[in-house]
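>>> Provided below for reference: sequence and predicted model.
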Amino acid sequence: MPIVIPGKRPAKRFEKSKILGGKFARAHKATNAELNVVPMVDMMTMLVIFLLQQFSSTGEVLYMQKDIKLPDARHGQIIEIAPVVAISAEQVVVTGVKVADVRELDSEGGYLNIPALEERLRDEKKRWDFIHQNDPEKKWEGAVNIQADKGVPFRIVKRVLFSCGVAGYFSVNFAALDAGTAVAATAPGGPGEG
């Protein structure tokens, strides 16, 4: 059976008919339609380039809040996956959850710890333990990334550091912008690190 162009066809007895046969004969027009794929290829190329530029090979993207201006650093390391404590001029946030207001922390005197921050960091440790309960080779490192605004007073940062230590996070990294490329990096700041 030969390959035929799809469409309406008259029955065999009407093919020679003057009424219907002529009508179907006139309906055969060229069905070749040209599709210009050049714009589509250009658009796909732009999308691929955009996605490659946005790709992070470390797997961790540090969400930078708009109200936090990070300090610049000349030497740093690549950011590792760890809970992020963000200290802005107005609030302290742990992995997207607000735990304290900076004004209240500044007005309180005496105690160094921040109970809500300690509780949230302990919850993060419990979550880490639950995720890695079947992986005995993975050891708890107690790492935390601190993302502090340039203008935050040191007494607030000191209270956050103390609360991190009480919660069991002893490996502290400070997020900073790489002075050469303006990319977020971490500067070691834990005990015994240089």
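Here it is on my side, so go on. Residues are numbered from 1 along each chain as shown.
>>> CA atoms for contacts and neighbours, from now on please.
OK.
>>> isn't residue 132 up against residue 138?
Yes - with contact defined as C-alpha atoms under 8 Å, residue 132 counts as touching residue 138 (7.0 Å).
>>> for these two, indicate the residue with more neighbours.
residue 132 (14 against 10; other C-alpha atoms under 10 Å).
>>> check the gap between the more buried one and residue 94 for me.
Noted for residue 132: a distance of 21 Å to residue 94, by C-alpha to C-alpha, to the nearest Å.
>>> what's the answer for residue 170, then?
16 Å.
>>> neighbour count: these two, which is higher?
Higher neighbour count among residue 170 and residue 94: residue 94, with 21 against 18, using other C-alpha under 10 Å.
>>> spatially nearest residue to the more buried one, not counting backbone neighbours?
residue 85 (4.5 Å; C-alpha to C-alpha, 6 or more residues apart in numbering).
>>> tell me which residues of stretch 156-169 are tucked away?
In terms of neighbour count (16 or more other C-alpha atoms under 10 Å), stretch 156-169 has its buried residues at 156-157, 159-169.
>>> most widely separated two among the residues you listed?
Spatial extent of the buried residues of stretch 156-169 (C-alpha to C-alpha) is set by the pair 156 and 168 at 18.7 Å.
>>> next up, a second structure to put side by side with the first:
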Amino acid sequence: MAEPTTPAPLSAVEEEQLARMRYRRALVRKKRKEREAAGEIKELNITAMMDMMTIILVFLLKSFASSSAAITASEDVRPPVSTTRATPKDTVAVTITPKNIMVGDKEVVRLKEGRIPAEQLQGRLVPALDVQLKKEVEKLKYIASRNPAAPFSHELSVIADKKVPYDMLLTVLYTAGQNELENYRFVVLKKGDD
């Protein structure tokens, strides 16, 4: 069995370094106690935070109080006029102009003489529009699966020029129906706003 060894005596230099280290620790403790005694804030003062949150809340309420349907300003689209009081909802938006069909801000079909070209039709289905609507629906379903406060509503907002032929409108609605967008809302101008 090995015998325990006793620590070797410290040299004068090591003792001086040890004393300085103890002094520094004591000094740090003393300064900390002085700060605490002087009334340093130990908790978070939330008054300023509440003011800031109130301002942000008012800003967000004002922002969301405005219409949520975004209509891109264009000379090509002149929606029909109505006396409705219903407010628009934030949904998948299909815009039909005399020149093209867009989903959101993305053009999916270029029209020829105000009609969908025959090569871009499969019966009543418009494949390019179908692909883009599938992407939008998948995105909305993904959001709904992650956020129960934003359920997938199966709604479509149609922003169409008042001169769009009824047959083209039916073709667009048929394609939307193939993508689970069964509830349609037509965006109109409030009477007196045109």
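Nice, thanks for sending it over. Predicted, not measured: the structure shown is a model, and the values here were computed from it.
>>> what is the burial count for residue 165 of the second structure?
Neighbours of residue 165 of the second structure under the rule other C-alpha under 10 Å: 13.
>>> show me what it lines up with in the first structure.
With TM-score structural alignment as the criterion, residue 165 of the second structure lines up with residue 153 in the first structure.
>>> now its match: how far from residue 103 of the first structure?
For residue 153 of the first structure relative to residue 103 of the first structure (C-alpha to C-alpha), the value is 11 Å.
>>> same deal with residue 188 of the first structure?
Using C-alpha to C-alpha, we find residue 188 of the first structure at a distance of 27 Å from residue 103 of the first structure.
>>> between these two, which one's more packed in?
The residue with more neighbours, out of residue 188 of the first structure and residue 103, is residue 188; 18 against 12, by other C-alpha under 10 Å.
>>> the more buried one is in contact with residue 174, isn't it?
Yes - using C-alpha under 8 Å, residue 188 of the first structure is in contact with residue 174, at 6.5 Å.
>>> which part of the second structure lines up with the longest strand seen in the first structure?
As assigned by DSSP state E, the longest strand anywhere in the first structure is strand 171-178. Aligned using TM-score structural alignment, strand 171-178 of the first structure spans residues 183-190 in the second structure.
>>> swap in stretch 79-87 of the first structure?
Under TM-score structural alignment, the match for stretch 79-87 of the first structure is residues 88-96.
>>> so how far is the matching stretch from its chain's centroid?
Here stretch 88-96 of the second structure shows a centroid-to-chain-centroid distance of 16 Å under the convention C-alpha atoms, centre = their mean, to the nearest Å.
>>> repeat for stretch 86-93 of the second structure
Distance of stretch 86-93 of the second structure from the chain centroid (C-alpha atoms, centre = their mean) equals 16 Å.
>>> next, the distance between the ends of that stretch.
Stretch 86-93 of the second structure has an end-to-end distance of 17 Å (C-alpha to C-alpha).
>>> residues making contact with that stretch?
Contact partners of stretch 86-93 of the second structure, identified using C-alpha atoms under 8 Å, 6 or more residues apart in numbering, comprise 67-69, 103-104, 136, 155-159, 187.
>>> in helices, which of the residues you listed appear?
Among those, the members falling in helices (DSSP state H) are residue 136.
>>> narrow the contacts of stretch 86-93 of the second structure to those that are buried.
69, 103-104, 136, 155-159, 187.
>>> as a markdown table, those with distance to residue 124 of the second structure would be great.
Below are those laid out as a markdown table (distance: C-alpha to C-alpha, whole Å):
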| residue | distance to residue 124 of the second structure |
| --- | --- |
| 69 | 27 |
| 103 | 18 |
| 104 | 21 |
| 136 | 20 |
| 155 | 20 |
| 156 | 18 |
| 157 | 19 |
| 158 | 17 |
| 159 | 20 |
| 187 | 23 |
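>>> closest to residue 193 of the second structure out of the residues you listed?
residue 187 (13.1 Å).
>>> what's the spacing between that closest one and residue 118 of the second structure?
Applying C-alpha to C-alpha to residue 187 of the second structure and residue 118 of the second structure gives a distance of 27 Å.
>>> what do you get for residue 68 of the second structure?
Counting by C-alpha to C-alpha - residue 68 of the second structure and residue 118 of the second structure are separated by 35 Å.
>>> ok, residue 82 of the second structure next?
For residue 82 of the second structure relative to residue 118 of the second structure (C-alpha to C-alpha), the value is 33 Å.
>>> those two: which is more packed in?
residue 82 (13 against 10).
>>> pretty sure that one is touching residue 190, no?
Yes - between residue 82 of the second structure and residue 190 there is a contact at 5.3 Å, judged by C-alpha under 8 Å.
>>> which one's the longest helix in the second structure?
The residue-count maximum for a helix in the second structure (DSSP H) belongs to helix 12-37.
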